[in-house]
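J.: Provided below for reference: sequence and predicted model.
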Amino acid sequence: MFSDKDAFKEAFLKKLEMTCGKSFGESTEKDRYFALGQLVREHISTEWINTNERYRIDKEKQVYYLSIEFLLGRLLRQNLMNLGIENIVEEGLHDLGIDLKNLEEIEVDAGLGNGGLGRLAACFLDSLASLNLAGHGFGIRYKHGLFEQKIVDGYQVELPEQWLRNGHVWEVRKPDLAIEVPFWGHVESWKKENGSLAFRHLNAELITAVPYDMPVAGYQTDTINTLRLWSAEPAPYPVNKDILNYKRETEQVSEFLYPDDTHDEGKILRLKQQYFLVCASLKSIVQSYRRQHSSLREFHEYVSIHINDTHPVLAIPELMRILLDEEGMSWEEAWNITVNTISYTNHTTLAEALEKWPIRIFQPLLPRIYMIVYEINERFCQELWQEYEGDWTRIENMAIIAHGQVKMAHLAICGSHSVNGVAALHTEILKLREMNQFYQYYPDKFNNKTNGITHRRWLIKSNPLLTKLINDSIGNEWIREPEEIQKLLAYENNPAFLEQLSVIKKKNKERLSEVIRKQAGLQIDPSSIFDVQVKRLHAYKRQLLNILHVLYLYNQLKENSSFSMPPRTFIFGAKASPGYYYAKKIIKLINSVAAKVNNDPQTRDQLKVVFLENYRVSLAELVFPAADISEQISTATKEASGTGNMKFMMNGAITVGTLDGANIEIKEKAGDENIFIFGLTAEEVLKYERQGGYNSMEYYHHDNRISKVLTQLTNGFFPDTAGEFEAIASSLLMENDQYYVLRDFDAYAKIQHKAGLAYSDQQRWLKMSLRNIGTSGFFSSDRTIREYADDIWGIRSSHIKV
């Protein structure tokens, strides 16, 4: 790489002149960012080529991680850190009068994801490379991502993400490896000489998938894996097509993440995206495999394909199509290879999130794939009949195709050798409730892999002050072996260490306060409790419970002279899906409460509310180190795992949460006394759902706090919001409060009071914080990936050098 900062400076100045055609003095910060990015990527390329050559020589098994999202964040400093040249580059730039932090700000977050699903995929890629495991990602190169969020008069407004406006320095376009993906048309069949049927897809509309490769550098290793993103472009010679319309329809496939599927047009586009991803990826994987092997009969021994939730489930029939139609295998042999190649992670217990596609859309759009899915279903139902003869209800419930729909989760379970949940509770719910009949039939397929996060981004990169304190105290072995961070617990009763921990938290809070001042024009008190809930906006995540409690606190401050509380700043960050009307109303409510409390001279020194606009990875890196309280308040049984809870824990925030998802495992690791647990348990929620018995009106009529805040939603308490929050009030009262917000309100208010008292005892709080940091190593994605590698994928670390 660069032997010292002088060698770096020489290479950088030369690259700057070559890329922008200007002298150093004439160059802008944008010029310097792109020159630095290109220089680093070119240096990565040597090890990138060597890694691929090593995999070719080794013929080791490789895993390919298919995900509709990869929420990467900024990559400049992450790559410098992983390559081990961060200090050299920072010092060299400093000599030239350049601040690396300013160049970082030029980089735009890649618009390739939305929430935890995509961030998990990004963390996994980092861990795969850092552990010297042969693992690559496949996704879609969305031109405009999800959307850029603006808050206008308290409302969410969606604008296209322009993350590619100036190009993306980390990607390499490879048009020579483009792949054609077919849609529509019809299937022709004929009998071959041996009597078996052959199939051919005719008159298809072709879309070209062009790969853009990005290097994924491991942390100070010689391993550089690949994230391949597919861009949809028109095929060279479209048949019988209006060229302009065809171009527009084609480019839509990789334009936006999660197009609105309220209507058929959106459903078709989303299904197109999913097949576009898996068809291009599978063909690419097979082409790579063929360069080393003559036959696909051993494909599953050298290749593992992992599908991240149901979006890439069409990989199952697509691999079958390749093996049947292109390789001429028998159904039985093709099915054995497919099942042993593919593994599936489930990320939800919500029925509406388990994708189903209408046959009337699926069959004409993907005629050959539908035929294969139909045959999979027929054979699966015949198997079930052998096991459960006469139990038509069970077979109907488990069928892949039923009631005019193709059920993607059923296909995923049937066509893979491993089905994993992402937290201990989540996996048990899948086994005992959501997928119980499948678990009874396939008990050996189900397993748990609790999620993890890469500590390299969420601690080392995001919180350099804390990282230095840890390294100075226990050395840096924990970076390679994250669970070694538990050595910090020896400092639990060390006043000097705890004081340093306090100083670091204060500095991180001051850093975030300045960002909030610049973004929102709001002055907040860094000595107040930073109570933070940042995550995708969904009713089950219960941002509503949080903001109703804030409104209750405001009422108390206004009306109860004996009421006291430590100053608190409630910080929210969330995007609501553009078509999710209810979630967007909650964003408006949060901003309406913020306007009320922040402008009230009687309360604003005690209580502030901040809504962070356009929440994203680069902003999250400032939020997690600054948080005192981590809000993880989903309705029990609804959050599969959560990963934000782990990021907060690793940075010393204390969880206020329900016994849901990975909160349970955080409680086990940190200890009961170092977490604030409240609310309904999973068993209580399941009992309500099975037997009924919940009446939200009772809580409205018998709890004055609740009746007051709900009345304030609709009585004009918030200026210029007539009718604005009727839907929220109606959901809680007339629709019986699906996520038990009112049922948990009292318990939430009590636990928040308890947390406030604990914060007032700073020595106790700092010990709680240290206990969370010191037990967070388990939640590193390195541990998670080792479990996947050993238990599911069957891959091992490669250390051979070319």
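T.: Perfect, I can see it now.

J.: contacts and neighbour counts: CA atoms only from here.
T.: OK.

J.: In the chain, where's the longest strand?
T.: strand 205-217 (DSSP state E).

J.: Mind giving me the packing neighbours of that strand?
T.: helix 29-58, helix 76-83, helix 116-130, strand 172-173, strand 179-183, strand 224-234 (3 or more CA pairs under 8 Å, 6 or more residues apart in numbering; DSSP states H and E).

J.: For Ser564, find the nearest of those.
T.: Ser564 sits nearest to helix 116-130 of all those, at 36.2 Å, using CA to CA.

J.: Tell me which other helices or strands the closest one touches.
T.: strand 135-140, strand 205-217, helix 781-788.

J.: Helix 781-788 and that helix, what's the angle between them?
T.: Angle of helix 116-130 versus helix 781-788, following axes from the mean of the first three to the mean of the last three CA atoms, to 10 degrees, is 80 degrees.

J.: how many neighbours does Ile372 have?
T.: 17 (other CA atoms under 10 Å).

J.: isn't it right next to Pro317, touching?
T.: Yes - using CA atoms under 8 Å, Ile372 is in contact with Pro317, at 6.0 Å.

J.: rewinding a little: which one of the helices and strands packed on strand 205-217 lies nearest to Gly521?
T.: Ranking these by proximity to Gly521 (CA to CA) places helix 29-58 first, at 25.8 Å.

J.: before we go on, here's another structure to hold up against the first:
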Amino acid sequence: MTTKATKSKKSPAKKTATAPDGGKAFRFDVGDSKESMKTSILNHLRYTLARHEENATQDEWWTATCYAVRDRLLDRFMKTQAVHHKQKVRRAYYLSLEYLMGRLLINNLHNAGLFEQTRDALTELGQDFNEVADEEADMGLGNGGLGRLAACFLDSLATLDLPAVGYGIHYEFGLFRQKFRDGYQVELPDNWMDKGCPWEVMRPNFAQEVKLYGRVEHQMDDKGVFKPKWVDTKTVEGVPFDISIVGYGGETVNFLRLWGARSSDEFDLDTFNQGGYTEAVHEKAFSETITKVLYPNDSTESGKELRLVQQYFFVSCSLRDIIRRFEANHSDWSEFADYNALQLNDTHPAIAIPELMRLLIDEYALEWDAAWEITRGVCNYTNHTLLPEALEKWSVPLFEKVLPRHLEIIYEINSRFLQGEVEAKWPGDDAKKSELSIIEEGNPKMVRMAYLSVVGSTKVNGVAALHTELLKKNLFATFHELYPNKLINMTNGITPRRWLLACNPGLSELITKEVGDGWPKHLDELQAISKLADNAAFQKKFMDIKRANKQAFADFVLEDSGTEISPDAIFDVQIKRLHEYKRQHLNLLHILTLYRRLLNDPDYEMNPRVFIFGAKAAPGYALAKNIIRAINKVAEKVNNDSRINGKIKIVFPQNYRITMAEKMIPAADLSEQISTAGKEASGTGNMKLALNGALTIGTLDGANVEIGEEVGDENIFIFGNTVEQVEAIKSKGYNPYDYYNSNWELKAVIDWLRSDYFTPGEHDAFAPLCSSLLEGGDPFLCLADYADYVRVQEDVDKAFSDKKRWAKMAIMNTARVGKFSSDRTIGQYAEQIWHLKPVQVEA
């Protein structure tokens, strides 16, 4: 948004104190009243930003407001940390490469109980609250579900008064800013901090040094004991930036600590003075590259190296910080596991296992067995994928180059594991040793980070009931035999504070009127509105709110792209990372089917439908980018074809992000959760959409299974092959041509896509997509599920025509998804994995 100078509409009421010179002095006030907020905002405009309210721009009002709110959060943060320090609490440490935080202002205001007074304060200062809030950029710290889950978990940890710290990377640029040019995805830098980040506090006094590269010397100490030494290393400094995480309705404020890289030897003045300007800042440039960009493209060797360096950098800084905190109160290493629990969010932080071993053995002189008992005692691992190709592996040569000492430790862990635990379970079985080895034989050899995570952790969890069972049955089947009690389930959840209270104020207000104001912290209380699902008056109120949300999104789309959509149409929403297994291309085949039916039968009956997509494709994922272009080019034709009378519209806004999701989700009627059964670990978009009254059309995959169990078969649309059927189809030898040749509609739409109809004069524009479905073997069974998908979509259309039935189904979805609060998930982590107790912080 372009900022402009805005003038206050009235003179603000200011709290001041008389200075000795008779002038006006600054008054610091962190009270919660409206007048206190006004004073703080004006103080920050004047004394932090050096601006007068008469000519401050909108983004300066936003910055001043954030600082005013941050003052109050920091006041609670200081109290929280003082209580935790005094009580020497056990803490959970959440290590994640991603935190998809979105905007923080409105969420922080709701959680801290400051929303109304801050809104009213800005209004009295002549500012439009919503316009000020819209100045905030989404924090560029995450990509998709992994990062959004981490953000929800931080919210719930604070809400449940659990002592916890999140650790991650302070990326200068986020994933990328997405633009479309001629339908193609174009990636631009996401400079999310161009206005600064008023929420963070830099902590240079807690900086940590990290070593990289070098070699290992094998030495003997003065007692004749073998002591490997890591030498000739490069040193990088990690500087922490803290962001306060406030719990809902309480006093607990935890924090997210993000590490930014800088050189420990920033500038060579002699070289500079001799004219070597580039060489003088070489080390600085190398160091700062580490935290420059979220997920650098790893299609090159240098990209892979940077990713490994990123992961080690943030893990090493975090572990040193955890140890620093431990040493402040303790001196006995046998107590370390009593006070610390580490959660590895996917395999990205898996290097924590050998790094903690290295620190304990090399820097604190512990014996191997003692170090291993501590390491395994504190580490726990969350698996987020069932795709074997998505399980992280690093080549041994790369590992040896970047982290030679850690490679030695991994080999030692592996050797002891195979010769000890595996040999004890399966004596003399070399095949089992090869199967379970952390080192995968090949050219080159690879380090299996998922296997390292399983071996080095106390607990390993899946993120949905089906996912966990498939882990036990397939991906980690032999590990499950070896460790029958290690694999457990923690079904994912979402925070209702952001994903209902903040993003859907109309529905939140209606719910509060019916069930009271306790539901944002106790989501099961939504069950009470199920008794109103048949009530005509309540249905009208519920669906009027839905329509208002749809109108608001339609207004956004018109302003954003010039496309006009009707709020009376079905809003059919698929928002998630663009990936073959999530099957946005199956959705596209259905759109083409409807489009073709309308063109061939002008009287074809269907409710008008708006297909809404939100997705980014990884820069190096060519097929996913081809799918994006196909959707965009089909949209160009469909949206401008007068023959179909506007019955189909396709909307694909650029640069999908949390802020956009907060507009789409309250407006959605239908939630597309159509991944191939057995491929999606859980999903959390399915939970957000259902909570806001969208009906799910989905396969029996991930958390769809549990959503169906909660809302009831009559309130969800299930289609497609099950996990068992998918396995049976593939075991018999799946041939997509069998489906292509036997279904004339399917054949027609694929052939249509293969032509140049949607890209005149440009033949084979979508050859990669069509080839993946046919010659490429259709690995995710789009063609096998197509007919049933189209059939169930017809059931959706019929249900939508029955307004009373649809309203009841929507209400039942909102009422029955209380299970999917991240508070429930985190409560289970705290009880079953971390053994963590709540700690009350008094106001």
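T.: Now that the structure is in, tell me what you want to look at. Quantities reported herein were computed from a predicted structural model and do not represent experimental measurements.

J.: I'd like the helices and strands packed on strand 205-217 of the first structure written out as CSV, with mean neighbour count and distance to Phe446 of the first structure added.
T.: Putting those into CSV (neighbours: other CA atoms under 10 Å; distance: least, CA to CA, whole Å) gives the following:
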stretch, mean neighbour count, distance to Phe446 of the first structure
helix 29-58, 18, 30
helix 76-83, 21, 34
helix 116-130, 25, 20
strand 172-173, 15, 38
strand 179-183, 21, 33
strand 224-234, 25, 28
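
J.: how about JSON lines for the ones you listed, with distance to His417 of the first structure added?
T.: Rendered in JSON lines, the data for these read as follows (distance: least, CA to CA, whole Å):
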{"stretch": "helix 29-58", "distance to His417 of the first structure": "24"}
{"stretch": "helix 76-83", "distance to His417 of the first structure": "34"}
{"stretch": "helix 116-130", "distance to His417 of the first structure": "20"}
{"stretch": "strand 172-173", "distance to His417 of the first structure": "34"}
{"stretch": "strand 179-183", "distance to His417 of the first structure": "27"}
{"stretch": "strand 224-234", "distance to His417 of the first structure": "24"}
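
J.: Quick check: Val609 of the first structure is in a strand.
T.: Yes - using DSSP: H, G, I helix; E, B strand; the rest coil, the secondary structure at Val609 of the first structure is a strand.

J.: got the end-to-end distance for stretch 758-766 of the first structure?
T.: Terminal residues of stretch 758-766 of the first structure are spaced 10 Å apart (CA to CA, to the nearest Å).

J.: Can you mark which positions in it are buried?
T.: Tyr759, Gln763, Trp765, Leu766 (16 or more other CA atoms under 10 Å).

J.: relative orientation of the longest strand of the first structure and helix 116-130 in degrees?
T.: Using the same axes, to 10 degrees: strand 205-217 of the first structure against helix 116-130 is 50 degrees.

J.: what's the mean distance for strand 205-217 of the first structure versus the second structure?
T.: Superposing on the second structure places strand 205-217 of the first structure at an average distance of 0.7 Å from its equivalents, by mean CA distance after the TM-score superposition for the first structure.

J.: Just the strands from the stretch 601-750 of the second structure, written as ranges.
T.: Here the stretch 601-750 of the second structure has its strands, by DSSP state E, counting those that start in this stretch, at 609-614, 648-651, 670-673, 695-698, 717-718.

J.: What does Val281 of the second structure correspond to in the first structure?
T.: When the first structure is aligned by TM-score structural alignment, the residue opposite Val281 of the second structure is Leu244.

J.: on that earlier part again, I'd like the buried residues of stretch 758-766 of the first structure written out as TSV, with secondary structure and distance to Gly642 of the first structure added.
T.: TSV is the format used below for these (DSSP: H, G, I helix; E, B strand; the rest coil; distance: CA to CA, whole Å):
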residue	secondary structure	distance to Gly642 of the first structure
Tyr759	helix	24
Gln763	helix	29
Trp765	helix	24
Leu766	helix	24
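
J.: picking up where we left off before, okay, and the common contacts of Ile372 and Pro317 of the first structure?
T.: Common neighbours of Ile372 of the first structure and Pro317, counting by CA atoms under 8 Å, 6 or more residues apart in numbering, are absent.

J.: residue ranges for the strands of the stretch 301-450 of the first structure, please.
T.: For the stretch 301-450 of the first structure, applying DSSP E, counting those that start in this stretch gives strands covering 303-308, 342-345, 356-358, 401-402, 405-407, 418-421, 446-448.

J.: just the helices in the stretch 651-800 of the second structure please.
T.: All helices of the stretch 651-800 of the second structure, identified by DSSP state H, counting those that start in this stretch, fall at 658-667, 685-691, 704-711, 723-732, 736-742, 744-754, 767-773, 782-801.

J.: so which of these is the most packed in?
T.: Highest mean neighbour count among these (mean count of other CA atoms under 10 Å): helix 685-691, with a mean of 27.

J.: What residues in the first structure pair up with that helix?
T.: By TM-score structural alignment, helix 685-691 of the second structure lines up with residues 644-650 in the first structure.

J.: can you check stretch 405-412 of the second structure too?
T.: Across the first structure, the stretch matching stretch 405-412 of the second structure (TM-score structural alignment) is residues 368-375.

J.: and the matching stretch, how far from the second structure on average?
T.: Mean deviation for stretch 368-375 of the first structure: 0.8 Å (mean CA distance after the TM-score superposition for the first structure).

J.: outside of that stretch, which residues touch it?
T.: Stretch 368-375 of the first structure is contacted from outside by His186, Val187, His201, Pro317, Glu318, Met320, Arg321, Phe362, Gln363, Ile401, using CA under 8 Å, 6+ apart.

J.: Give me the outermost residue of the first structure relative to its centroid.
T.: Glu193 (49.8 Å; CA atoms, centre = their mean).

J.: List the contacts of it.
T.: Glu193 of the first structure neighbours (CA under 8 Å, 6+ apart): none.

J.: isn't there a helix covering it?
T.: No - counting by three-state DSSP, Glu193 of the first structure is not part of a helix but coil.

J.: And it, how far from Ala353 of the first structure?
T.: 45 Å.
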